[in-house]
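A.B. asks: Sequence and predicted structure, then a few things I'm wondering about:
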Amino acid sequence: MNPQESLELGLAQVAAAIADGSRARMLSALMDGRAWTATELSTVADVATSTASSHLARLQQQGLTGCVQQGKHRYYRIASPEVALVVEQLMGLAAQGPGPLQSKTPARLRFARTCYDHLAGELGVRLHDALLAQGWLDAGGHGLTPEGEQHFSRLGIDCVPSGRRHFACPCLDWSERRMHLGGQLGARLLTHLLDKGALVRVLEGRELTLTTGGQRLLQRQFGIPA
């Protein structure tokens, strides 16, 4: 088998792994950035736990999910930010309605949601735009300016890159058709907003709720109007 044939076969296998309805529901649930057990994912997919385990083995075989052992329990999550980006874009295509720039995504999910481990939706786009307007994010969106580093450090947000993942990168928001902030910095910003109580996760799913205190915090720390 030549390299091109191998690539085509691999693409078909990944697509087939995602194409199953139960596995697609599992991937969608895992896009909230949290780790789930097979039992929890079986409930989401409405299948038996043993069946869920088989589906997860298929997803793991294709490099779409990873597994973490914690004591007696096994937790599953999206394998990497790169996989999350692909899944997010596929979900964007699926959410498109028949008309141009129309979406079937519920309004609350369009306003604020997790995109794996960073903030997406209208609020994520507004935050990205505010960082550029304040001169804290460089024009390409790939790093902080010196002023941005000073500001983020004052907020207690780590500005030191680590690992191989991009420190900061623009990520196309499929519901807004504009950029929000991804990479390590995007993840650290979401953690900051969650820790401060500015955003609250819903019990299940990717939706985030902006609190009244969060509106004030976003205005005070990032210059985003309430």
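C.D. replies: Received, thanks.

A.B. asks: only C-alpha atoms for contact and neighbour calcs from this point on.
C.D. replies: OK.

A.B. asks: For the closest residue to residue 118 other than its chain neighbours, which residues are in contact?
C.D. replies: Excluding its sequence neighbours, the residue lying closest to residue 118 (C-alpha to C-alpha, 6 or more residues apart in numbering) is residue 187, at 4.5 Å. By C-alpha atoms under 8 Å, 6 or more residues apart in numbering, the contact list for residue 187 reads 117-119.

A.B. asks: buried stuff in the helix or strand containing residue 187?
C.D. replies: Element membership of residue 187, judged by DSSP states H and E, is helix 183-195. Buried residues in helix 183-195, counted by 16 or more other C-alpha atoms under 10 Å: 183-194.

A.B. asks: Can you report how many residues neighbour residue 7?
C.D. replies: As a burial measure, residue 7 scores 12 neighbours (other C-alpha atoms under 10 Å).

A.B. asks: and it, helix, strand or coil?
C.D. replies: At residue 7 the chain is in helix, as set by DSSP: H, G, I helix; E, B strand; the rest coil.

A.B. asks: Do a quick rundown of the strands in the protein.
C.D. replies: 36-37, 65-70, 73-78, 113-115, 118-120, 169-173, 178-182, 199-201, 208-210 (DSSP state E).

A.B. asks: Tell me which of those strands is the most buried.
C.D. replies: Of the strands of the chain, the one with the most neighbours on average (mean count of other C-alpha atoms under 10 Å) is strand 118-120, at a mean of 29.

A.B. asks: Off-centre distance for stretch 162-171?
C.D. replies: 13 Å (C-alpha atoms, centre = their mean, to the nearest Å).

A.B. asks: ok, back up a step: among the buried residues of helix 183-195, give me the pair with the biggest separation.
C.D. replies: Pairwise distances across the buried residues of helix 183-195 peak at 16.9 Å for 183 and 194 (criterion: C-alpha to C-alpha).

A.B. asks: another one to put next to it:
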Amino acid sequence: MASRDLAAFAALFADETRAAFLLALLDGRAWTAGELARHARVAPSTASGHLGRLVAGGVLAEERQGRHRYVRLADPGVAHLVEELTARSAPAAPEPPRGLRAVNAGRAMARGRTCYDHLAGRLGTTLTDALTARGLLRQDTGFALTDRGLAWFAELGVPLVPKGRRPLARGCLDWTERRPHLAGLAGAELCRYALDAGWCVRIGSERAVRVTPEGERELRERLGVDPAALR
């Protein structure tokens, strides 16, 4: 029955340890079972049991290299679902982080981060707004790149070639900004290019990213983004 299947699938997310694993895997990397166990502060045997359920449920994909077992989110659709659930479950007035390190980490994640393979946080929504303001992206009837938008990506050296069923552009609800940022193939390619070209760099051990001075110049020139909005 569809209701039984839905309940079983939803139950995969209804555990704090499994939720911690899924949030960690939003960085787009493959993690070992041991790394995830240490991240969630659980025993390796406990992690193994949870990971087995997530793999069997199609939420995670598993790869083995020698003695090591790696897992990653099964596909971008799962990443979108995790981010969407995170945004909808976040309290309207979250408890403030304790300690200077936690405060700084939280601010960095809110300022800019990766959401699986695309940009999120204030950086992600600022770029989405800039693309929309310049007529490169439409949001009035769902997310869609315009012809000018496709040409902009091509001029950037990033021609967008459809891959499978993944849409060119899709809105992803941002859990810190509470509004959508650009996901889909266009979001992934823009994130990849920004990191490869040195517009953004990863910082810390979380998913946080920072815009470099070169990135500020490029984004101001190409999209009219005020550098102050990225800091």
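C.D. replies: Structure received. Because the structure is a prediction, the values reported are computed rather than measured.

A.B. asks: hmm, back to that, how about the buried residues of helix 183-195 of the first structure in CSV, adding distance to residue 147 of the first structure?
C.D. replies: Output for the buried residues of helix 183-195 of the first structure, formatted as CSV (distance: C-alpha to C-alpha, whole Å):
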residue, distance to residue 147 of the first structure
183, 19
184, 18
185, 15
186, 17
187, 20
188, 18
189, 16
190, 20
191, 21
192, 19
193, 20
194, 24
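
A.B. asks: What ranges does the first structure have for its helices?
C.D. replies: 3-19, 21-30, 38-45, 49-61, 81-95, 107-111, 121-133, 146-154, 183-195, 212-222 (DSSP state H).

A.B. asks: returning to what we had before: distance to residue 54 of the first structure for the strands of the first structure - can I get that in JSON lines?
C.D. replies: Shown next, in JSON lines, are the strands of the first structure (distance: least, C-alpha to C-alpha, whole Å):
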{"stretch": "strand 36-37", "distance to residue 54 of the first structure": "13"}
{"stretch": "strand 65-70", "distance to residue 54 of the first structure": "13"}
{"stretch": "strand 73-78", "distance to residue 54 of the first structure": "13"}
{"stretch": "strand 113-115", "distance to residue 54 of the first structure": "26"}
{"stretch": "strand 118-120", "distance to residue 54 of the first structure": "29"}
{"stretch": "strand 169-173", "distance to residue 54 of the first structure": "32"}
{"stretch": "strand 178-182", "distance to residue 54 of the first structure": "32"}
{"stretch": "strand 199-201", "distance to residue 54 of the first structure": "29"}
{"stretch": "strand 208-210", "distance to residue 54 of the first structure": "31"}
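
A.B. asks: Relative to residue 126 of the first structure, which of those strands is closest?
C.D. replies: Per C-alpha to C-alpha, nearest to residue 126 of the first structure of the strands of the first structure: strand 178-182, 7.8 Å.

A.B. asks: hang on, the earlier thing: gap between the residue nearest to residue 118 of the first structure and residue 9 of the first structure?
C.D. replies: 33 Å (C-alpha to C-alpha, to the nearest Å).

A.B. asks: Likewise for residue 20 of the first structure?
C.D. replies: Distance of residue 20 of the first structure to residue 9 of the first structure, computed by C-alpha to C-alpha: 17 Å.

A.B. asks: wouldn't residue 83 of the second structure be in contact with residue 115 here?
C.D. replies: Yes - when contacts are counted by C-alpha atoms under 8 Å, residue 83 of the second structure is listed as touching residue 115 (7.4 Å).

A.B. asks: I'd like the helices of the first structure as TSV, with distance to residue 204 of the first structure appended.
C.D. replies: Listed next are those as TSV, based on distance: least, C-alpha to C-alpha, whole Å:
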stretch	distance to residue 204 of the first structure
helix 3-19	21
helix 21-30	8
helix 38-45	10
helix 49-61	18
helix 81-95	17
helix 107-111	12
helix 121-133	17
helix 146-154	30
helix 183-195	16
helix 212-222	21
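
A.B. asks: now for residue 89 of the second structure: what does it line up with in the first structure?
C.D. replies: Using TM-score structural alignment, the equivalent of residue 89 of the second structure in the first structure is residue 94.

A.B. asks: Over to residue 42 of the second structure?
C.D. replies: With TM-score structural alignment as the criterion, residue 42 of the second structure matches residue 47.

A.B. asks: What separation do you get for its match and residue 4 of the first structure?
C.D. replies: Distance from residue 47 of the first structure to residue 4 of the first structure, by C-alpha to C-alpha: 36 Å.

A.B. asks: between these two, which one's more packed in?
C.D. replies: A count of neighbours by other C-alpha under 10 Å puts residue 47 above the other of residue 47 of the first structure and residue 4, at 15 against 9.

A.B. asks: List the residues that contact that one.
C.D. replies: Applying C-alpha under 8 Å, 6+ apart, we find residue 47 of the first structure in contact with residue 22.

A.B. asks: what residue of the first structure matches up with residue 20 of the second structure?
C.D. replies: Using TM-score structural alignment, residue 20 of the second structure sits opposite residue 25 in the first structure.

A.B. asks: What sits closest to that match if chain neighbours are left out?
C.D. replies: Distance criterion C-alpha to C-alpha, 6+ apart; nearest residue to residue 25 of the first structure, sequence neighbours excluded, is residue 45 at 5.7 Å.

A.B. asks: Sounds good, over and out.
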